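J.: Got a predicted structure plus its sequence, pasted below:
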Amino acid sequence: MFMHPMLNIAISAARVAGNLIAKFYETPDNDEVNNCFVKKIKKKAEYLIVEVIRKFYPHHTILSEELGELYYCKNTDVQWIITPLSGTNNFIKRFPHFSVSIAVIIKKHTKIAVIYDPIRNELFTAYSGKGTQLNGYRLRGSTARNLNGTILVTGFPFNHKNYNLMNKLLIQCADLRRTGSTALDLAYVAAGRVDGFLEMGLKKWDFTGGELLVRESGSLVTDFTGGPDYIFSGNLIAGNYRIIKAIFNTMHKELMQCVE
């Protein structure tokens, strides 16, 4: 495994936070597992992550899901992007599918990504130009050539507004799933466990780590027009070239309606 110093720190921070989250998951007070309780856990996990980062890199900027721009420094060349718990509702319902996500942006380019699933002890890592790994083993994305037999994941709500969009995909693919953790969705695309991903309106901390994992596994991430503006719009499609092309061919009209 390629180990840049900041990647080492990101791994350490993700494991510390993940262990805390797993401890509360395994020994909860059933009367306390609610949004307020989980928010406290997320803040504790976030504090641990920040503590590790600040110990080694006190002058770096940190952008967090919970507190926004937590530490802003004059030198913004390095930014740490944190999601202490991706999959909050899963945690509340004791559905074991959630993760910690940490990414590092250096001079406006995402260079490091760590997504840690503390329940399965699965550590997804990527460094720009060095590939994506799971627990030290190299990953490659799906090799599917079309939508037939594929599994796609999304965060789109299954409601009447998205009926045509969902229906068109379900007709062609084997299954369309909502797992509840954007970070793990993208990690699973990188691992080839699912063939594609689409979601809209995501925040920077939701996808920054995952999109590097996808790109370093040989797949692509685009916005709903096939371009790179997902960084600003939060509208993402991820998968290999053929899958993304098939999604556009199937539902171009519906995707355009989403961005209008």
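T.: Ah, there it is. Numbers count the residues shown, from 1 in each chain.
J.: switch to C-alpha atoms for all contacts and neighbour counts from now on
T.: Will do.
J.: what residue lies at the spatial centre of the chain?
T.: For the chain, the residue nearest the mean C-alpha position is A183 (2.1 Å; CA atoms, centre = their mean).
J.: what's the spacing between that residue and T250?
T.: From A183 across to T250, the span is 25 Å (CA to CA, to the nearest Å).
J.: List the contacts of the closest residue to G131 other than its chain neighbours.
T.: Distance criterion CA to CA, 6 or more residues apart in numbering; nearest residue to G131, sequence neighbours excluded, is E216 at 4.5 Å. By CA atoms under 8 Å, 6 or more residues apart in numbering, the contact set of E216 is A126, Y127, S128, G129, K130, G131, T132, A190.
J.: Roughly how far does E216 sit from A13?
T.: Counting by CA to CA - E216 and A13 are separated by 22 Å.
J.: surely G155 meets A183?
T.: No - shown here, G155 and A183 do not form a contact pair, counting by CA atoms under 8 Å, at 11.2 Å.
J.: ok, which stretches of this structure are strands?
T.: 61-64, 68-71, 78-86, 99-106, 109-117, 122-127, 131-134, 137-138, 151-154, 175-177, 196-199, 220-222, 236-239 (DSSP state E).
J.: what number of residues lie near the residue nearest to P228 when sequence neighbours are not counted?
T.: Sequence neighbours aside, T222 is the residue nearest to P228 in space, at 5.4 Å (criterion: CA to CA, 6+ apart). Per other CA atoms under 10 Å, the neighbour tally for T222 reads 19.
J.: what's A10 in contact with, if anything?
T.: If you count contacts by CA under 8 Å, 6+ apart, A10 has them with I53, I102, A103, A113, V114.
J.: H4: how many residues sit nearby?
T.: H4 has 11 nearby residues by other CA under 10 Å.
J.: From G87, how far out is it?
T.: For H4, the distance to G87 (CA to CA) stands at 28 Å.
J.: Report how many residues lie close to the nearest residue to T143 once chain neighbours are set aside.
T.: Nearest residue to T143 in three dimensions, chain neighbours excluded: N240, at 7.1 Å (CA to CA, 6+ apart). Using other CA under 10 Å, N240 has 26 other residues around it.
J.: Ok, the one 4 residues further on next?
T.: Here the number of neighbours of I244 (other CA under 10 Å) works out to 25.
J.: Next: the one 4 residues further on.
T.: Summarising burial for F248: neighbours were counted as other CA under 10 Å, giving 18.
J.: Also N159?
T.: 9.
J.: show me what contacts the closest residue to I49 other than its chain neighbours?
T.: Distance criterion CA to CA, 6+ apart; nearest residue to I49, sequence neighbours excluded, is A13 at 4.8 Å. Neighbouring residues of A13 by CA under 8 Å, 6+ apart: L48, I49, V50, V52, I53.
J.: Second structure for comparison follows:
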Amino acid sequence: MAPRRSAHMTIMVAAAQKAAKRLIRDFNEVEHLQVSVKGPSDFVSQADLRSEQTIIEELERARPGYALLGEEGGARGSDNWAWRWVIDPLDGTTNFLHAIPNWAISIALEKRLPDGGAEVVAGLVFAPALDEMFWAEKGAGAYLNDKRLRVSARRDWSASLFATGIPFAKTAPRNRLAFARVLGQLMPETAGVRRMGSAALDLAWTAAGRYEAYWELGTQAWDVLAGVLLVREAGGYATDPAGHDHVTGDVVAGNPHIQPRLRDMLVEAMEGVKA
């Protein structure tokens, strides 16, 4: 039996699917896209902008009172929001521009809590070029299309595969050094480390058990909120290096056997480069 999706998730799926149709057309004609540079090794294309516009239009039509936070357009709506969409219209833009199919749409839905904080109650990561729709709702599990997801059960590091995001030009020097320390420790101990170019998909693939763990320093909310929920609902851990559930930039995720030690390695590495 196919899992039942809430009204919120139905809206998210419809918005992502509509944006995906244009993204696929652009992907097949990528050489014609106009591209701008936001910063060192950080690009935005017409495809990103059109995708975000489509997603926002669909979400606002369905839930006009909700706030939004998008990678390209920033924040919209009341600062005192009760519900907020968090959107990455094209995670993996560099892959997209090089005709590599590892890119995705990421949409998360946050709910304001009585204490003033927020929690992610629904998350979607859609990879149109791969025809894979990852989605999760708080307390209801994580899915790939209609198949229930579980994180990997591997405990042995020598058989474990890790994913990460390699720092690039705009990354803080401290994070670059911490990354190098962790990578140096992992390389001789594991089955390998992959850098696929999309934080949202790395988290989705961790939820699906394709990776045992994933870490990255200096992410943004729109990169990871949906994926973090996917990992948690698939039975894994997803925190910052200090172990806090509220992931604000640095994220480490994985199965319950691997993630704690990887988190300890990150803490040690980051403390070792304080100066």
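T.: That came through fine. The structure displayed is predicted, hence computed values, not measured ones.
J.: Which contacts among the contacts of A10 of the first structure does the second structure share?
T.: Checked against the second structure using both residues aligned by TM-score structural alignment, their matches' CA atoms under 8 Å, the contacts of A10 of the first structure keep these contacts: I53, I102, V114.
J.: right, and the last one touches E211 too?
T.: No - look at V114 of the first structure against E211 with CA under 8 Å: they stay out of range, at 10.9 Å.
J.: neighbour count winner among these two?
T.: V114 (33 against 28).
J.: what about the more buried one, distance to A183 of the first structure?
T.: Relative to A183 of the first structure, V114 of the first structure is positioned 10 Å away (CA to CA).
J.: and if you look at V189 of the first structure?
T.: Plainly put, V189 of the first structure is 10 Å away from A183 of the first structure if you go by CA to CA.
J.: got the end-to-end distance for stretch 238-253 of the second structure?
T.: 4 Å.
J.: ok now that stretch, how far from the chain's centre?
T.: 13 Å (CA atoms, centre = their mean, to the nearest Å).
J.: again, but for stretch 150-168 of the second structure
T.: Worked out by CA atoms, centre = their mean, stretch 150-168 of the second structure lies 16 Å from the chain centre.
J.: now swap in stretch 71-87 of the first structure and tell me
T.: 15 Å.
J.: Likewise for stretch 81-98 of the second structure?
T.: Averaging C-alpha positions (CA atoms, centre = their mean) puts stretch 81-98 of the second structure 9 Å from its chain's average.
J.: same check, this time on stretch 252-262 of the second structure
T.: Distance of stretch 252-262 of the second structure from its chain centroid, counting by CA atoms, centre = their mean, is 17 Å.
J.: How many residues are close by H160 of the first structure?
T.: So H160 of the first structure, with other CA under 10 Å, has 9 neighbours.
J.: A144 of the first structure versus that one, what's the distance?
T.: H160 of the first structure is 29 Å from A144 of the first structure, by CA to CA.
J.: likewise F124 of the first structure?
T.: Going from F124 of the first structure to A144 of the first structure by CA to CA gives 22 Å.
J.: in stretch 164-174 of the first structure, what counts as buried?
T.: For stretch 164-174 of the first structure, the neighbour count (16 or more other CA atoms under 10 Å) marks L165, M166, L169, L170, Q172, C173 as buried.
J.: start and end residues in the second structure for that stretch, please.
T.: The aligned range for stretch 164-174 of the first structure in the second structure is 181-191, by TM-score structural alignment.
J.: Give me the residues contacting the matching stretch.
T.: W157, S158, A159, S160, L161, F162, V193, M265, L266, A269.
J.: where's K38 of the second structure, which helix or strand?
T.: Using DSSP states H and E, K38 of the second structure falls within strand 35-39.
J.: The residue nearest to the centre of the first structure matches what in the second structure?
T.: Aligned by TM-score structural alignment, A183 of the first structure pairs with A200 of the second structure.
J.: Out of F124 and A144 of the first structure, name the residue with the larger neighbour count.
T.: Between F124 of the first structure and A144, counted using other CA under 10 Å, F124 has the larger neighbour count: 28 against 18.
J.: That one touches A187, doesn't it?
T.: Yes - between F124 of the first structure and A187 there is a contact under CA under 8 Å: 6.8 Å.
J.: circling back to that earlier point, just tell me what the residue nearest to P228 of the first structure corresponds to in the second structure.
T.: Aligning on TM-score structural alignment places T222 of the first structure opposite T239 in the second structure.
J.: what stretch of the first structure does stretch 145-152 of the second structure fall on?
T.: Mapped onto the first structure using TM-score structural alignment, stretch 145-152 of the second structure spans residues 135-142.
J.: Okay, buried residues for the matching stretch please.
T.: In terms of neighbour count (16+ other CA under 10 Å), stretch 135-142 of the first structure has its buried residues at R138, L139, R140, G141, S142.
J.: what about the last one, distance to A190 of the first structure?
T.: In other words, S142 of the first structure. Shown here: S142 of the first structure relative to A190 of the first structure, a distance of 8 Å by CA to CA.
J.: okay, and the common contacts of those two?
T.: Counting by CA under 8 Å, 6+ apart, the shared contacts of S142 of the first structure and A190 are S219.
J.: For the stretch 101-250 of the first structure, just list every one of the helices.
T.: Ranges of helices within the stretch 101-250 of the first structure are 163-172, 182-191, 204-216, 230-233, 241-259, based on DSSP state H, counting those that start in this stretch.
J.: Of those helices, give the one that comes closest to F95 of the first structure.
T.: Nearest of the helices of the stretch 101-250 of the first structure to F95 of the first structure, taken as CA to CA: helix 182-191 at 13.5 Å.
J.: Which residues does that closest one contact?
T.: 86-87, 97-101, 115, 117, 124, 132, 134, 139-142, 153-155, 179, 194-197, 206-207, 209-211, 213-219, 238-239.
J.: mean shift between it and the second structure?
T.: Taken over the aligned residues, the distance from helix 182-191 of the first structure to the second structure averages 0.3 Å (mean CA distance after the TM-score superposition for the first structure).
J.: again with stretch 38-56 of the first structure
T.: Mean deviation of stretch 38-56 of the first structure relative to the second structure after superposition (mean CA distance after the TM-score superposition for the first structure): 1.1 Å.
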